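*Asks:* Just need the structure, nothing else, for what follows:
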Amino acid sequence: MNPTRAKGAPTRLAHRSVAGGQPWPLGATFDGAGVNFAVFSAHAARVEVCLFTDDGRREIARLALPERDGDIWHGHVEGLTPGTRYGLRVHGPYDPENGQRFNANKLLLDPYARQIVGRLKWSDALMGYRVGGAAGDLSFDTRDSAFAMPKCVVADASFDWGDDRPPRHDLRGTVIYEANVRGLTMAHPGIDPSLRGTFLGMSSEPMIDHLTRLGVTAVQLLPIQSFLNDRFLEVRGLRNYWGYQTIGFFAPEPRYMSHEAVWEFQAMVRRFHAAGIEVILDVVYNHSGEADQLGPTLSFRGIDNRSYYKLIGSGRDYENFTGTGNTLNLDHPMVLRMVMDSLRYWVEVMHVDGFRFDLASALARGPEGFEPESAFLDALRQDPVLSRVKLIAEPWDVGPDGYRLGRFPYPFLEWNDKFRDEVRRFWRGDPYGAAHLAKRLLGSAELFDHGGRAAVSSVNFIACHDGFTLSDVVSYSHKRNEANGEDNRDGHNENQSENFGIEGPTDDADVIAARDLRRRNLLATLFLSQGTPMILGGDEVGNSQSGNNNAYAQDNETGWIDWSGADDGFLRFVRRLIALRRAYPVLSQRRFLHGQRRGEDHPPDLEWRRADGATPTDDDWQNADWHSVGVIIRESSEKALPKHETDVFAFFNAAGETSVWLPKGRWFRVLDTADPDAMPQACEGEVYLARHSVALFARDDGR
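*Replies:* Below you'll find the predicted structure:
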């Protein structure tokens, strides 16, 4: 099928002069005299730019781009200025069985749009095929979708950055705080109500003050690139809260703006930088919000379906390594270019400090599956801009052999879910807990100590956006996701959680005390481990999601942090943990620890201890009922020049109360989770540890 003209084209076009323009840069670029448009499509027959009134409701011009260089269509429209609303219509064959889905009746978003305004209004007119027809997606729909589409904006991204400088914190001192812009701010009483849920609210004085006092060095924001609400969620009266349905890789999400202006995001970044806090973006380049072959035609599908997506066989169906219906085709050089251009834009123009790549295994898939030297990973590693920012992989996808923890090359960091699960299991008293814990305390060296990678490569966490909050880990044995409308089938079933005999909230003082102690133990283990620690926003104040471990659609009180119920005592404890990690650099080393000596006259860089002071035997490590272990941590033996940093001895006791024999010498007990407000105390020889507790001892400088 080859439609030659979209129905509903304007009968009166605005009088505009369209010159050939340039094939670069891609997108819409204002040059003072007008706007240059450049759009990639390898299989199109014609590309049109559609201009709209300032409110975006009425199409006033449809202008064909007159030139094509290679696969880039381009033209220059004289007299256009920033603020112009526009969209694209792309003509070409509609042949789904061979991967072609052009339909010029559908208004499309420019993949390079720097700003998107308006909300997607779900309608069958958004589909390229006739919904309900016998031929399914092989049919052709002639309705104009412009009324239901958001509009692109010719954006002016110039901004007075002043003396802004990226903090560039060394990974040894990095503490990441994962947060959702709306979730962090919507219920905060100190933030101006008009700014709650926005970039400006996120960087308001109360929030900056909270984060700086907490001691975090980076905020990692859930997706803020323009995304859509899934249709099935709107039918249920819900909406996309997490943001993992990106449709505009260059445009900040409109719902996070209060003035419909790109500068709002830039102002947020500048404020964070002034406070010494880096901004890391959670980015979703593995798929788009267009779903599978029955999804809407919003952008990539209508511009060049065969190029933008990984297709199966002849091309009617999509590869689905992401669980969302499609997978972007980063094997195509122009799709890879789009992703790289997007990343550089966020660094160079928006000044962000790093990225966390959602389902990163999908980004590195080649014909034979996951490839550590894939085009995408190699492009990032050699890029002079991107190789200098923080790069974090979520090292899995849902495709075959998609779990690739520890397989990403330097300089990537990786989310380490083994740390989360095995630390939770240790404190729950599961078998072989001590042996598993020992690996996680040392930065998971068996996974990451290769290819010149550092011990900070492991991003350690106890809780993240996907799963129980820290408070819910100790309050629920089963997920409570009924509000998502999926009959509690969604979300993880294995949470390694424990409710201490009562499911959910309770007034039982003993249960509350046990839960509080478990929370302290879990976070103490996090901050006493080698690697890069990350905490979930709200965990520091005891936030709960009422047992919902998949709050992706809960843009409401369930997903928002409840600041009114903040646990101030626990907040003080978390601040103390972060300060202790900073005070004792041996807790965050770049080199892995393997129990080796630096010469004959130096002790090994780590030593394991039982409670009686003896070195554990092989039988101990293989004992399923061994639930307590101690470790002496010194400077790595691989370090060329030691700085004589203070040694520490940490003991993790998931068993009953016990006496612990300290290593020889005089020590200070600087942390005891059973007595979180205790002051440092000098001690040596035999000390007492309460049941289910963590203690940290620092060697007296006098040794």
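*Asks:* all contacts plus neighbour counts: C-alpha atoms, from now on.
*Replies:* OK.
*Asks:* Tell me how many other residues crowd residue 55.
*Replies:* 11 (other Cα atoms under 10 Å).
*Asks:* Which secondary structure state does the residue nearest the centre of the chain sit in?
*Replies:* Against the mean C-alpha coordinate of the chain, by Cα atoms, centre = their mean, the closest residue is residue 282 at 3.2 Å. Here residue 282 is recorded as strand under DSSP: H, G, I helix; E, B strand; the rest coil.
*Asks:* Let's see this one next, to set against the first:
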Amino acid sequence: MSLDHVMTEGRAAPIGATFDGDGVNFAIFSENATRMVLCLYDEGGRETLQIDLPERDGDVWHGYISGLRPGQKYGYRAHGPYRPEEGHRFNPHKLLMDPYAKRLTGHPTWHDALQGYKVGHKDADLAMDTRDSAPYMPRSVVEDPAFSWGDDTPLRTPIQQSVIYEAHAKGLTMRRGDLDDAGTFLALSSDRMLDYLSDLGITAIELLPVHAYLTDRFLHEKNLSNYWGYQSIGFFAPEPKYMARAEISEFQQMVARFHSAGIEVLLDVVYNHTGEGNELGPTLAFRGLDNASYYRLQPDNPRFYVNDTGTGNTVNVDHPMVLRMIMDSLRYWVETMHVDGFRFDLCSTLGRQNEGGFDRGAAFFDAIRQDPVLCDVKLIAEPWDIGPGGYQLGAFPPPFMEWNDKYRDTVRRFWRADPGEAPALADRLTGSALQFDHSGRPATASVNLLTAHDGFTLMDTVSYNEKHNLANGEDGKDGHGENYSDNMGVEGETDDHDILAARARRRRNMMATLMLSQGTPMILAGDEMGNSQGGNNNAYSQDNEISWIDWDSFDHDFHDFTRMMIKFRKDHPLLRQKLFLHSRERSVDGIEDLFWWRPDGKPMSDEDWGNPDLCCVAMELRMASGTPDYAETETAIFAVFNAGHATEMVIPDPPQGTHWVWRIDTSRHGKHTDVPDGRVTISGASVSVFLLDIHTG
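*Replies:* From the prediction side, this is the model:
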């Protein structure tokens, strides 16, 4: 930087480093700092200037330097008290990333100098460390995020038409040998991948965290990696490793290409905590800028952090400027990067305020619901955290949808033939009304899933009784213990034809159940092709072939079945209604649209539902009143979910001039057979679907 470049006062808004065509405005929040120093760096990483931000409006420090251009590297040093007992951890010896940085040059290099305190000191984190951390820190980078979007506009796919595909931005493409720049945003949106995903029929891809994140030191020292990305350190910057040429336009290009294929892009975002950890973690950004503002600290001992997230710290959403940062980040990804929605990690944490429990009227939810940008995108909550009263399935306000883990567990237990699961399956098939049928929420509020990144894959759910997590370096103690899985007789891989056939049928049954259920279906990437993680149900640290999707072991039969079921769901609006279905005793309009039948053709009774040995659920759906997009030729669907032995089933008498057509039978991969006499044999361990056809000729 030339000495001719002079810093002037600049503006307090927008926060971040903003290029205006002539220079760069720098603005950063800190309520408790006494001095804020901007540090500039050249291409070689050499510091060229340290200069104080000259102005402070409220708690925003700011200054403007003319002549600076995009690509300029920078960081901050914040002065203030180092008094951990009071919650303050300022240390000007530590170079800090800008929380609003739109790009980072890379990741911290682990070294004790990254710690704000003297490692190994008798007083632990109470003694300030004076080593310079700059040699080990990435630089923030000034960016101009302008992009030529052409005619790209939000797809706004109606949620009742959505099929979500949860994927890892790197892992989905790493083992495909026919792609350039494998593991990047560019590979993810390549022609081959778009053709594959479009052909499968998904409407939205939900990416695991793509915000810049940290690999924890304990993982680094075990030669492992933070693969999933749930340790964010930059809420505006894309993860550097996913960019082939270190250009944020690569992300924008990816989104534009997905949109051109009719696929929305949803981001898994982590605003409940940061990668800085607890009081023994590194000082990278938030802790050094204003620890007492950015984090929730224990009221009686602010040296320590509230840990409702289980990761060491909890972001202080109660603070208006921290909430503003989150809202600014969300709007940036919608307005500048054109994403279509978000899935919020540990969303219960964001609903905690004033040191209390969960509140569906918390400031975070109110801020989103009134925001004209964010109220019109898809919002999905992970409805739990580890804090008191943290499990909040069904409690979130509209327009939030929620991951439904009860759906996952019920479907697994039912197809495992666990006693007493039939009534629970009936509830899951019809949108989990007990949890979601209130406050004007639609059935689509339930995001139905069989699997997700956290846990077994679908193939592993039918191949392993136990988790196999030794590769994670935690002696197999990590990972969820209740998987409700079934290895069908052999743990892991086998050549036994009968076991392989049973596993394939179980997967078909589960996928069919997912696509026949009211709610919003979500598929884990790779499940449709039989991907396995070798029984690892917590592969967060496995940035390798354990987690990368195995395209070489592609199960074409199951892929074709999954694609067929997605299309079947799309072709039959009865399966994807926003309104909850109701039997007579629960009908709000006097019109029945849901019927439950016994195998002998009689309606189910309370006594039938109370039978713990019940393992066959027969459901009839009829067109619900107020449904605008049903096909005139479709008035009813009859579906049978039989986890027991072969059963004789009496199909309800069709109206005059109509007849039932047997369209799906998971024991035979499919069926297109008329049912002339209303009596059929339903195979054991199978799903069958019958359509009412008004055509008689």
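*Asks:* Give me the TM-score for this pair.
*Replies:* The TM-score (TM-score structural alignment, normalised by the length of structure 2) is 0.97; 689 aligned residues with a Cα RMSD of 1.7 Å.
*Asks:* returning to what we had before: so the residue nearest to the centre of structure 1 sits against residue 243, correct?
*Replies:* No. Judged on Cα atoms under 8 Å, residue 282 of structure 1 makes no contact with residue 243 at a distance of 9.5 Å.
*Asks:* which residues are common contacts for these two?
*Replies:* Both residue 282 of structure 1 and residue 243 are in contact with 222-224, where contact means Cα atoms under 8 Å, 6 or more residues apart in numbering.
*Asks:* among these, who's most crowded?
*Replies:* residue 224 (27 neighbours).
*Asks:* residue in structure 2 matching it?
*Replies:* Aligned by TM-score structural alignment, residue 224 of structure 1 pairs with residue 210 of structure 2.
*Asks:* What separation do you get for its match and residue 271 of structure 2?
*Replies:* For residue 210 of structure 2, the distance to residue 271 of structure 2 equals 13 Å [Cα to Cα, to the nearest Å].
*Asks:* so is the counterpart of residue 452 of structure 1 in structure 2 in a helix, a strand, or just coil?
*Replies:* Using TM-score structural alignment, the partner of residue 452 of structure 1 in structure 2 is residue 440. What three-state DSSP gives for residue 440 of structure 2 is coil.
*Asks:* Distance of residue 440 of structure 2 relative to residue 580 of structure 2?
*Replies:* Distance from residue 440 of structure 2 to residue 580 of structure 2, by Cα to Cα: 10 Å.
*Asks:* so residue 434 of structure 1, which of the three states?
*Replies:* Residue 434 of structure 1 falls in the helix class when you classify it by three-state DSSP.
*Asks:* Please pull up the equivalent of it in structure 2.
*Replies:* Matched by TM-score structural alignment, residue 434 of structure 1 corresponds to residue 422 in structure 2.
*Asks:* That match: how many residues sit nearby?
*Replies:* Neighbour number of residue 422 of structure 2 under other Cα under 10 Å is 28.
*Asks:* Correct me if wrong: it contacts residue 413.
*Replies:* No. Assessed by Cα under 8 Å, residue 422 of structure 2 is found out of contact with residue 413, at 9.5 Å.
*Asks:* List the contacts of stretch 235-242 of structure 2.
*Replies:* Under Cα under 8 Å, 6+ apart, the answer for stretch 235-242 of structure 2 is 99-106, 169-170, 183-185, 210-213, 246, 248, 251, 271, 326, 329, 332-333.
*Asks:* out of those, which are buried?
*Replies:* Buried residues within the contacts of stretch 235-242 of structure 2, counting neighbours by 16 or more other Cα atoms under 10 Å: 99-106, 169-170, 183-185, 210-213, 246, 248, 251, 271, 326, 329, 332-333.
*Asks:* mind checking how far residue 338 of structure 2 is from residue 266 of structure 2?
*Replies:* For residue 338 of structure 2 relative to residue 266 of structure 2 (Cα to Cα), the value is 10 Å.
*Asks:* likewise residue 382 of structure 2?
*Replies:* 14 Å.
*Asks:* mean shift of the longest helix anywhere in structure 1 relative to structure 2?
*Replies:* Ordering each helix of structure 1 by length in residues (DSSP state H) puts helix 509-527 first. For helix 509-527 of structure 1, the mean deviation from structure 2 after alignment is 0.3 Å (mean Cα distance after the TM-score superposition for structure 1).
*Asks:* Flag every buried residue along that helix.
*Replies:* For helix 509-527 of structure 1, the neighbour count (16+ other Cα under 10 Å) marks 511-512, 515-527 as buried.
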